[in-house]
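1. attaching a predicted model along with its sequence, questions to come.
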Amino acid sequence: MKQKTIGLLGGCSNVATAEYYRFLNEAVNTRLGGWEIAETLIAGMNFGNIEAFVRTGDWDGLGRYMKTKIDGLVAGGADVILCVSNTLHKPLEDLMDRGGVPMIHIADPTGVAMSAAGLSKVAIFGTKPVMEMSYLKDQFQHRFEVQAIAPTEEEQCDIDQIIFDELVKNKLKDTSKARYLEIADRMRREEDAEGLILGCTEIFLLIDQDDRPDFPMFNTARLHCEAAVDFALS
């Protein structure tokens, strides 16, 4: 059975990359049945390099590093490319404009889901760049008319620290879960947030929809993978 090959720009983090691989294969098998799974290529980056580039704000260096891996995916025959990190989408769009292979932007499937739910103002959790900078917020606003609002500076520091010190190492702590939910509850109560973007691809491992059934949460990783499977099987 012919499928398009999904290229994963991974390693950012290895935990998220493993979950992407699982999501992709589960989605294909759910649709096709039998023993069918996704056709994939994975280019795994060293998260130590990623962390250093992000912490120092060296987006040009990060872009050059990512380009070597993208080139490998293109040369290997990828028909579409996914980057398994919200944070790394800052340099990615310009790189893919020159790559000759389509990219599915991580914000787009989430934007579609939020629009379908009729939401116009949502909270966004992620790394500091995701929460501070505008590259994802602008995508949600301009393409889907959804305003993504960030937590306070103190809350951003807590969210970011938990991601880098715990989630990317697959450490899941009850105290960290409680802190995330505390912030989400405050933004819902005080800032009229109608939902929450899990804007880091490990966050769903810590909190998910079951924790707040009446407060929509958008798992960017799963939505991204579902869109990729739509493309691969089209």
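-> Structure received. Residues are numbered from 1 along each chain as shown.
2. only C-alpha atoms from now on, for both contacts and neighbour counts.
-> Fine.
3. what does stretch 32-51 contact?
-> 3-14, 24-26, 28-29, 62, 66, 69-70, 72-73, 76, 78, 229 (CA atoms under 8 Å, 6 or more residues apart in numbering).
4. end-to-end on it?
-> Its first and final residues considered, stretch 32-51 spans 38 Å by CA to CA, to the nearest Å.
5. which stretches of this protein form helices?
-> In the chain, the helices defined using DSSP state H lie at 14-32, 47-56, 59-75, 89-97, 107-116, 128-132, 135-144, 153-165, 174-190, 220-232.
6. okay, these in JSON lines with distance to Asp210 and mean neighbour count next?
-> Formatted as JSON lines, those follow (distance: least, CA to CA, whole Å; neighbours: other CA atoms under 10 Å):
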{"stretch": "helix 14-32", "distance to Asp210": "18", "mean neighbour count": "19"}
{"stretch": "helix 47-56", "distance to Asp210": "30", "mean neighbour count": "14"}
{"stretch": "helix 59-75", "distance to Asp210": "35", "mean neighbour count": "17"}
{"stretch": "helix 89-97", "distance to Asp210": "28", "mean neighbour count": "16"}
{"stretch": "helix 107-116", "distance to Asp210": "18", "mean neighbour count": "19"}
{"stretch": "helix 128-132", "distance to Asp210": "24", "mean neighbour count": "21"}
{"stretch": "helix 135-144", "distance to Asp210": "24", "mean neighbour count": "18"}
{"stretch": "helix 153-165", "distance to Asp210": "20", "mean neighbour count": "17"}
{"stretch": "helix 174-190", "distance to Asp210": "12", "mean neighbour count": "15"}
{"stretch": "helix 220-232", "distance to Asp210": "15", "mean neighbour count": "21"}
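7. second structure for comparison follows:
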Amino acid sequence: MHKLGLIGGLSWTSTARYYEIINQTVHRTKGGQNSAPLLIESLNFAEVARCATQDDWDCASGQLIGAAQRLEQAGAKCLLICANSMHRIYEQVQAAVEVPILHIADLVGQKMKAEGVEKAALIGTGNVMKEKFYRQRLVGHGISLLPADMDLADRIDRIVYDELAVGKVSRESERFMKSEMTDIAKEDVQAVVLACTELEMIVDVKANVLPIYDCTSIHAKAGAAFILSE
């Protein structure tokens, strides 16, 4: 099996989910006591989030580039950035290493295109919903997206950074997201893109009217596929 590197801690709660999905996938394929050969560079989320909050993306890219280079030097043959929002600096990080970094939005877009989805709602933190870096990747795969809901983006930011990133799951936030998903289902869309690695903690991706493309699961399974590739 090939060794995969994870740039995690963005937050630790979602990184733990990546670890779980990747190992479950490898075990289902290989059986026995097999588990995934992984290297994890778990960053201090407080420091990275501070950079992003202050819109200092050079600061954030410096931290992720350092992590990527350390993983490459330690023997990782492919990398995942375990956060949708940090793909804003994907190009800078990829340029700093020789090994490939699997882009989360490209993987999601490819899957949606293959399954015939043309119209979707993009749900995530503020920079994912509002900025072009993520939306353009999906549009490049032929996906038309609803305009960003600014109020929803702001509310998700509070839920993610104040609750989910520190392992807190509240019934209020679960109810809020369920209500939002019900409202989105009334729009002219075929699916929802759950473009935040923590939202899976409060959104039941299997119990909604519309299909939900859970970016965490899609990204992690692609990492597992690399590990298992010939």
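-> Perfect, I can see it now. Everything numeric in this text was worked out from a predicted model, so none of it was measured.
8. after superposition, what's the TM-score here?
-> After superposition, the two chains reach a TM-score (TM-score structural alignment, normalised by the length of the second structure) of 0.95; 229 aligned residues with a CA RMSD of 1.3 Å.
9. want to throw the helices of the first structure into CSV with distance to Leu198 of the first structure?
-> Formatted as CSV, those follow (distance: least, CA to CA, whole Å):
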stretch, distance to Leu198 of the first structure
helix 14-32, 13
helix 47-56, 19
helix 59-75, 23
helix 89-97, 15
helix 107-116, 10
helix 128-132, 11
helix 135-144, 12
helix 153-165, 11
helix 174-190, 11
helix 220-232, 6
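10. for the ones you listed, which one sits closest to Asp214 of the first structure?
-> helix 174-190 (11.2 Å; CA to CA).
11. show me what the closest one packs onto, helices and strands only.
-> Counting contacts by 3 or more CA pairs under 8 Å, 6 or more residues apart in numbering; DSSP states H and E, helix 174-190 of the first structure packs against helix 153-165.
12. mind doing that once more with 10 Å?
-> strand 121-125, helix 153-165, strand 196-198 (3 or more CA pairs under 10 Å, 6 or more residues apart in numbering; DSSP states H and E).
13. JSON lines for those, including distance to Pro102 of the first structure?
-> Formatted as JSON lines, those follow (distance: least, CA to CA, whole Å):
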{"stretch": "strand 121-125", "distance to Pro102 of the first structure": "26"}
{"stretch": "helix 153-165", "distance to Pro102 of the first structure": "29"}
{"stretch": "strand 196-198", "distance to Pro102 of the first structure": "24"}
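14. of these, give the one that comes closest to Pro216 of the first structure.
-> strand 196-198 (6.3 Å).
15. for Leu196 of the first structure, which of the helices of the first structure is the nearest?
-> That would be helix 174-190 among the helices of the first structure, by CA to CA, at 7.3 Å.
16. how much space between the corresponding residue of the second structure for Ala184 of the first structure and Ala121 of the second structure?
-> Aligned by TM-score structural alignment, Ala184 of the first structure pairs with Met181 of the second structure. Per CA to CA, Met181 of the second structure is found 10 Å from Ala121 of the second structure.
17. joint contacts of those two?
-> Residues touching both Met181 of the second structure and Ala121 (CA atoms under 10 Å, 6 or more residues apart in numbering) are 192, 212.
18. quick one: map Lys69 of the first structure onto the second structure.
-> Checking TM-score structural alignment: Lys69 of the first structure goes with Ala67.
19. over to Asn46 of the first structure?
-> In the second structure, Asn46 of the first structure lands on Asn44 (TM-score structural alignment).
20. from Ser11 of the second structure, how far out is its match?
-> 8 Å.
21. higher neighbour count, those two?
-> A side-by-side neighbour count of Asn44 of the second structure and Ser11, using other CA atoms under 10 Å, places Ser11 first with 25 against 14.
22. mind checking what the more buried one lines up with in the first structure?
-> Aligned partner of Ser11 of the second structure by TM-score structural alignment: Ser13.
23. next: Ala225 of the second structure.
-> Checking TM-score structural alignment: Ala225 of the second structure goes with Asp230.
24. could you pull up the residues touching its match?
-> 27-28, 31.
25. same thing with Phe176 of the second structure?
-> 155-156, 170, 182, 202-203.
26. aligned partner of Cys82 of the second structure in the first structure?
-> That one, Cys82 of the second structure, aligns with Val84 by TM-score structural alignment.
27. my read: that match touches Leu223, true?
-> No: contact criterion CA atoms under 10 Å: Val84 of the first structure and Leu223 do not qualify, at 11.5 Å.
28. which residues do the two both contact?
-> Ile106.
29. what sits closest to Tyr213 of the second structure if chain neighbours are left out?
-> Val193 (4.8 Å; CA to CA, 6 or more residues apart in numbering).
30. so what's the residue count around the aligned residue in the first structure for that neighbour?
-> In the first structure, the residue paired with Val193 of the second structure according to TM-score structural alignment is Ile197. Close neighbours of Ile197 of the first structure, defined as other CA under 10 Å, add up to 23.
31. same deal with the one 3 residues further on?
-> A total of 24 residues lie near Cys200 of the first structure under the criterion other CA under 10 Å.
32. quick one: contacts for it?
-> Applying CA under 10 Å, 6+ apart, the residues near Cys200 of the first structure are 16, 84-87, 124-127, 130, 160, 163, 167-168, 219-221.
33. change it to 6 Å
-> 86, 126 (CA atoms under 6 Å, 6 or more residues apart in numbering).
34. and the gap between it and Gly77 of the first structure?
-> 27 Å.
35. same question, Ile70 of the first structure
-> On the measure of CA to CA, Ile70 of the first structure and Gly77 of the first structure end up 11 Å apart.
36. ditto for Glu191 of the first structure
-> Glu191 of the first structure is 46 Å from Gly77 of the first structure, by CA to CA.
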